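Asker: structure, please.
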Amino acid sequence: MNVVMILLLMSLLTRMASGLVMPVSNGLDQLVKAASSTCDILPLEVLFSWASTPELELVEYSRAGRRSYQLGRAHARLRRRLPPSLVLYIPGWWNTPTDESAETLVKALLHRTPLILVLDTRATFCRGYVGSATRVSSVSKKIYKFIKNINSEGYPIASIHLIGFSLGAHVAGMTGRLVQSRLNEKIGKITALDPARPCFTQLPQYRLSRGDASFVQVIHTSAGVLGLEQPVGHADVYVNGVSSPQPECKERAVSLDCDHAQSWKIFATSITNDRSLLGRKCESWNELSDGRCSGNETAVGYGCNTSTRGMFLHKSQEAARKLWTFSPFDIRTWWLG
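Answerer: This next block holds a predicted model:
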């Protein structure tokens, strides 16, 4: 591809990122389709490798309050205060360190550990979607440097748990890959909350995979729409199957963002209640698609055993209520009450 064509495509990307090609009023579903279609024609490999990221901040949450540091200097500020197991949350598109997702996860996690780190991604992900997606690689490089710095001071890489939502899930994956290739060690755990689908169906080197940590768990709540459909972790949990919308979101005029958000909501609940997120193992994709998995039921989510492998179907209480409603023509429902 010649330089002129690349510059023209970069111009199109900039216009889309600023909202000049498609107005938001057309609806979120149209924007998702537009982003996916645009990614199919753009030179993604060039854009991912060219995109740069400004200096980012890392926000420390503890029971004593909140502090912010420049990511490049955070290792020095956190020296000798890191807990035995370090959790770093990477938000997604247009999420912030103080929005509902971050506050919900942090509040739950503080019941388990005295210190949580949240990456402030506003400088990279609070912009047009395609422009945000192409910065996943550059953000991961900055987190890698932070991990390299704390490891050089003696912190074990195996004690690191990265949690990523949407675009943040791919950042977590690429960070883990950098750690493995450059430090010859694996991050202990990655929890991917509905990894973003638009722009990530191609070029697997820029998206999450099961090899990115010793244990990779994926929570799918918008499979095939905003989130990836295919299993990409050691344990892939599909909430209410592979169809959308989620039962909790059916009354919404626009359910896509609600479906996507269910991933961090149910994971946060599992942090304080190990039995809130149970999954039945699926022996095949057909079982999962039919919503009738025949394997054993196991605890997934925060308390998931790191030896767990396979695809799992979790049916929420809301889905169960909708499934088992009284029908005078169905004898199975006569004794339900």
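
Asker: only C-alpha atoms from now on, for both contacts and neighbour counts.
Answerer: Fine.

Asker: what does stretch 233-240 rub up against?
Answerer: Under the contact criterion CA atoms under 8 Å, 6 or more residues apart in numbering, stretch 233-240 has outside partners 209-211, 215-221, 223, 246, 279, 291, 300, 308-316, 319.

Asker: what comes up buried for that stretch?
Answerer: 233-240 (16 or more other CA atoms under 10 Å).

Asker: next one: stretch 266-281
Answerer: Buried positions in stretch 266-281, judged by neighbour count with 16+ other CA under 10 Å: 266-272, 274-281.

Asker: report the two of the residues you listed separated the most.
Answerer: Greatest spatial distance among the buried residues of stretch 266-281 (CA to CA): T272 and K281, at 22.6 Å.

Asker: for this structure, what spans make up the helices?
Answerer: For the chain, applying DSSP state H gives helices covering 3-17, 28-41, 44-50, 74-78, 100-109, 122-125, 129-133, 136-152, 167-183, 256-272, 285-290, 317-323.

Asker: for comparison, sequence B:
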Amino acid sequence: MVGFIDSSLYPQSQAVANSYVKRGYNVFVTETLALLSHIYPKSVRLARVIGKKVGEFLVKLTEQGLSADNLELVGLSLGAHIMAYASKHLYAVTGKKPSRITGLDPAGPCFRSLPAKYKLDSSDAVRVDVVHTNIDGFGMAEPLGHVDFYVNGGEFQPGDITFIPCLIICSHLKSVIYWWQALEHPTKFIGVKCDSVQDARLARCYNNTETNYLGPKTNFSTPGIFYLSTTNVFPYFRGKAGLVPENEIYTSFIRKINDEDNFVV
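Answerer: Here you go, the predicted model:
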């Protein structure tokens, strides 16, 4: 499910879809650009309508033989909440939940103060995982899944040009790129468990030993909050090197920004 002012035809949507196809999935990518190109508050109001329509489509698929046990939903930003609405409708009609929902930096504006029934929540699927990349901007700091990854602290991401971080939109959209590469490299994006979101924000988690993979290999029997470190060079994964504190200047800069809770605009 694409997000606000997003299209199924955009390169990032096609890249993620192709990665799923290579893994043997049948893939549907929703096209909602015409509906989600209004001013943001109006698009938020339309999200519930779109989610119900997607849910109705999923009900029809189950009537044609699709098992909810084989159904996985992925949504970026506003699309993450739309997938939650779709799942809620599916459950209301069939009593079945999707096997998995993955939220890619679920939208924060207009959602942060809402109760669980109006946004993505861990109850919306058998397994819910979330990638946080811009928690105080377009994303959301609150853990929403069974497993929540806070990439590089979850607030700002390192830019591809050394020492220059992604700004708000860039960091928000990096969630898609990380997920795409996690599909391509299922055991290379490794997070370390944290005791709190604040610890994840400040990368104060390296005293813990529990780890988890971002992507198809995520272990949902090890739920919780995870700090995930990346490089600033495509394809971004650090592998096991990400399980020890980094000394790179750019990650120190990112951490300083997160610690001061400043926006760089």
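
Asker: report the TM-score for the pair.
Answerer: Scored by TM-score structural alignment, normalised by the length of the second structure, the superposition of the two chains gives a TM-score of 0.82; 235 aligned residues with a CA RMSD of 2.2 Å.

Asker: tabulate the buried residues of stretch 233-240 of the first structure (TSV), appending distance to R127 of the first structure.
Answerer: Below are these laid out as TSV (distance: CA to CA, whole Å):
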residue	distance to R127 of the first structure
G233	28
H234	32
A235	32
D236	29
V237	30
Y238	29
V239	29
N240	31
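
Asker: how about the contacts made by the most centrally placed residue in the second structure?
Answerer: Central residue of the second structure (CA atoms, centre = their mean): L104, 1.9 Å from the mean position. Residues in contact with L104 of the second structure (CA under 8 Å, 6+ apart) are 74-77, 80, 130-132, 175-176, 179.

Asker: distance check, the counterpart of it in the first structure against L313 of the first structure.
Answerer: Aligned counterpart of L104 of the second structure in the first structure: L193 (TM-score structural alignment). Remark: distance between L193 of the first structure and L313 of the first structure (CA to CA, to the nearest Å) = 15 Å.

Asker: do I157 of the first structure as well
Answerer: To L313 of the first structure, I157 of the first structure is 31 Å away according to CA to CA.

Asker: the more surrounded of those two?
Answerer: Shown here are I157 of the first structure and L313; by other CA atoms under 10 Å, L313 has more neighbours (28 against 22).

Asker: check contacts around that one.
Answerer: Taking CA under 8 Å, 6+ apart, we find L313 of the first structure in contact with 237-241, 279-282, 288, 291, 293.

Asker: what does it align to in the second structure?
Answerer: Aligned by TM-score structural alignment, L313 of the first structure pairs with Y227 of the second structure.

Asker: can you check L228 of the first structure too?
Answerer: In the second structure, the residue paired with L228 of the first structure according to TM-score structural alignment is M140.

Asker: list the residues that contact its match.
Answerer: 105-108, 112, 132, 134 are the contacts of M140 of the second structure under CA under 8 Å, 6+ apart.

Asker: among those residues, which one sits closest to N18 of the second structure?
Answerer: Nearest to N18 of the second structure among those: D105, at 20.5 Å, using CA to CA.

Asker: grab the nearest non-local neighbour of the match of L104 of the second structure.
Answerer: Once flanking residues are discounted, L193 of the first structure sits nearest to F165: 4.6 Å by CA to CA, 6 or more residues apart in numbering.

Asker: N232 of the second structure too?
Answerer: Nearest non-adjacent residue to N232 of the second structure, counting by CA to CA, 6+ apart: D160, 5.1 Å away.

Asker: so that neighbour sits right up against T230, yeah?
Answerer: No: applying CA atoms under 8 Å, one finds D160 of the second structure not in contact with T230, separated by 11.3 Å.

Asker: the aligned partner of L117 of the first structure in the second structure: neighbour count?
Answerer: The alignment partner of L117 of the first structure in the second structure, by TM-score structural alignment, is F28. Per other CA under 10 Å, the neighbour tally for F28 of the second structure reads 10.

Asker: cool, and the one 5 residues further on?
Answerer: Using other CA under 10 Å, L33 of the second structure has 16 other residues around it.

Asker: wait, it sits on M1?
Answerer: No: with contact defined as CA under 8 Å, L33 of the second structure does not count as touching M1 (10.9 Å).
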